[in-house]
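> can you look at this prediction? I've put the sequence above it.
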Amino acid sequence: MTTRTIAVVSGGLSQPSSTRMLADRLARAATAVLAERGVAAEVVTIELRDLAHGITDALLTGFPTGELRSALETVTGADGVIAVTPVFMTSYSGLFKSFVDIIDKDALREVPVLIGATGGTPRHSLATEYAMRPLFAYLHADVVGTAVFAATEDWAGQGDDVNPLPARIERAGRELAEKVATRPARAAATDEFDAVPDFADLLGR
């Protein structure tokens, strides 16, 4: 059985968060389809709330370090990416955008990406299309056709006739899995910061 790596980026700020819940469900949907095709999936989830200070430092210095650097290596080396953000003021969160800003503009070229978002009201449902999709299109990622938005009320409904969220999650997961399964596994991403010294070491910690 071949193996593919799926990097899951969750931009939720609370714990637990509906953003993480949606990210997990999308990952399960994708891995289930990969298993049907005889492909094992290694899922690595990245909680941006845990990297907030490192993201700010990287924006100020231009050099990601520690756990943030490892997270970037995971995302840029993955065979597929699931990216989910809460919606604030009609768009992705500042933390989510700041993390994406640190990613090299060519690191996700042609990488399959599934986008999702959560919000308090369905009025924000198009944020995946007018905010997130152009963002990943700029990075030349291969964004799957189905994006998933989950409003607060969507978590309460049961059955496709009442709530289309489960079916949409399954469809989006299948689209991502099919793209990932039909491509060769990616080689390990090169780290553009390998030649940069660790400033903590230079300062003698």
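Cool, the structure landed.
> from here on, just use CA atoms for contacts and neighbour counts.
Fine.
> kindly check the end-to-end length of stretch 145-160 for me.
The first residue of stretch 145-160 is 20 Å away from its last residue (CA to CA, to the nearest Å).
> against which helices or strands is the strand or helix carrying Leu60 packed?
Remark: Leu60 resides in helix 52-61, with elements defined by DSSP states H and E. Packed against helix 52-61, as judged by 3 or more CA pairs under 8 Å, 6 or more residues apart in numbering; DSSP states H and E, are the following elements: helix 66-77, helix 94-102.
> from the chain's centroid, how far away is the shortest one?
In other words, helix 94-102. Between the centre of helix 94-102 and the centre of its host chain there is 11 Å, according to CA atoms, centre = their mean, to the nearest Å.
> what's the single longest helix in the protein?
Longest among the helix segments of the chain by residue count, using DSSP state H, is helix 18-36.
> for that one, which positions count as buried?
Residues 18-24, 26-35 are the ones in helix 18-36 that count as buried (16 or more other CA atoms under 10 Å).
> what does stretch 63-73 give?
By neighbour count, with 16+ other CA under 10 Å as the criterion, the buried positions of stretch 63-73 are 63-65, 68-69, 71-73.
> equivalent analysis for stretch 109-124, please.
Taking 16+ other CA under 10 Å as the neighbour-count basis, stretch 109-124 is seen to contain the buried residues 109, 111-119, 124.
> got another one to weigh against that:
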Amino acid sequence: MTTLKLVAVSAGLSVPSSTRLLADRLTQSVRGGLGEQDVDVQVRVVELRELAVPIANNLVTGFPAPALAEAVESVTEADGLIAVTPVFAASYSGLFKSFFDLIEPDALTGKPVLIAATGGTARHSLVLEHALRPLFAHLRALVVPTAVYAASEDWGGTGDALTDTLPQRIERAGGELAGLMTGSVGAGVMTGAHVPAARIA
């Protein structure tokens, strides 16, 4: 059985964190999509909160601490990447951006990436298209079509199929990333295709 490397980068600041929760849900979805294709997956979660001081030190000294160097290496060597950030001032967090500033410009070229974000209200969902997607396009990564935004209200389902779409959006995005990681893009895109278009996500 083929084994692929999946890395999830979470920029959540609290414990527990809705950003980490979303990263975990997306990871499970990708793992499930790969399992359907008889592909095993090795998962690594990079918690940027734990690397905040090393990231700041690296920015001013140019020398990464061992834990930070290992985290950067895991991202650059991954077969697929999940990048999740909380929304700050209508954009990704400074911690999130500072981490990706440390990655060599060509290191993510062609790498399949799933982008996601969390925030207090659905009004910030366009941060995915206005900030995250351009960032990874600049890095020449291969970003999946479905980006996932989770507002606070998304974690408390109402039972309404037209509004409770977070699980389906996670499934669809995870399927797309799994498809890109294995080259079977069609299967990934079809996953979750029935999701109502109730929100840009």
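Looks like it came in fine. As the structure is a prediction and not an experimental result, all values here were calculated from the model.
> TM-score for these two?
The TM-score (TM-score structural alignment, normalised by the length of structure 2) is 0.89; 183 aligned residues with a CA RMSD of 1.0 Å.
> roughly how far does the residue of structure 2 most remote from its centre sit from Lys111 of structure 2?
Note on structure 2: the largest separation between a C-alpha and the mean C-alpha position, by CA atoms, centre = their mean, falls on Thr61 (28.0 Å). Thr61 of structure 2 is 28 Å from Lys111 of structure 2, where distance means CA to CA.
> so Gly116 of structure 1, which of the three states?
Classification of Gly116 of structure 1 into helix, strand or coil gives strand, according to DSSP: H, G, I helix; E, B strand; the rest coil.
> got it, and Glu110 of structure 1?
Recorded secondary structure, Glu110 of structure 1: coil (three-state DSSP).
> so who does it touch?
With contacts defined as CA atoms under 8 Å, 6 or more residues apart in numbering, the neighbours of Glu110 of structure 1 are 140-142.
> out of those residues, give me the one that has the most neighbours.
If you count neighbours using other CA atoms under 10 Å, the busiest of the contacts of Glu110 of structure 1 is Ala141, which has 23 neighbours.
> what about it, distance to Arg25 of structure 1?
To Arg25 of structure 1, Ala141 of structure 1 is 22 Å away according to CA to CA.
> name the element the residue sitting nearest the centre point of structure 1 belongs to?
The centre of structure 1 sits closest to Ala83, judged by CA atoms, centre = their mean, with a distance of 2.2 Å. Per DSSP H and E, Ala83 of structure 1 falls inside strand 80-88.
> name the helices or strands packed onto that strand?
Of the remaining helices and strands, those touching strand 80-88 of structure 1 by 3+ CA pairs under 8 Å, 6+ apart are strand 2-10, helix 18-36, strand 112-119.
> can you find the partner of Ala131 of structure 1 in structure 2?
Using TM-score structural alignment to pair residues, one finds that Ala131 of structure 1 aligns to Ala131 in structure 2.
> next up, the contacts around Ile82 of structure 2.
Taking CA under 8 Å, 6+ apart as the criterion, Ile82 of structure 2 is in contact with 6-9, 23, 26-27, 113-116.
> repeat that with 7 Å
7-9, 113-115 (CA atoms under 7 Å, 6 or more residues apart in numbering).
> overlap between those and structure 1?
Contacts from those that recur in structure 1, judged by both residues aligned by TM-score structural alignment, their matches' CA atoms under 7 Å, are 7-9, 113-115.
> want to throw these into a markdown table with distance to Phe136 of structure 2?
Listed next are the kept ones among the contacts of Ile82 of structure 2 as a markdown table, based on distance: CA to CA, whole Å:
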| residue | distance to Phe136 of structure 2 |
| --- | --- |
| Val7 | 15 |
| Ala8 | 15 |
| Val9 | 13 |
| Val113 | 8 |
| Leu114 | 10 |
| Ile115 | 9 |
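> run the chain-centre distance for stretch 11-19 of structure 1.
Averaging C-alpha coordinates over stretch 11-19 of structure 1 and over its chain gives two centres that are 13 Å apart (CA atoms, centre = their mean).
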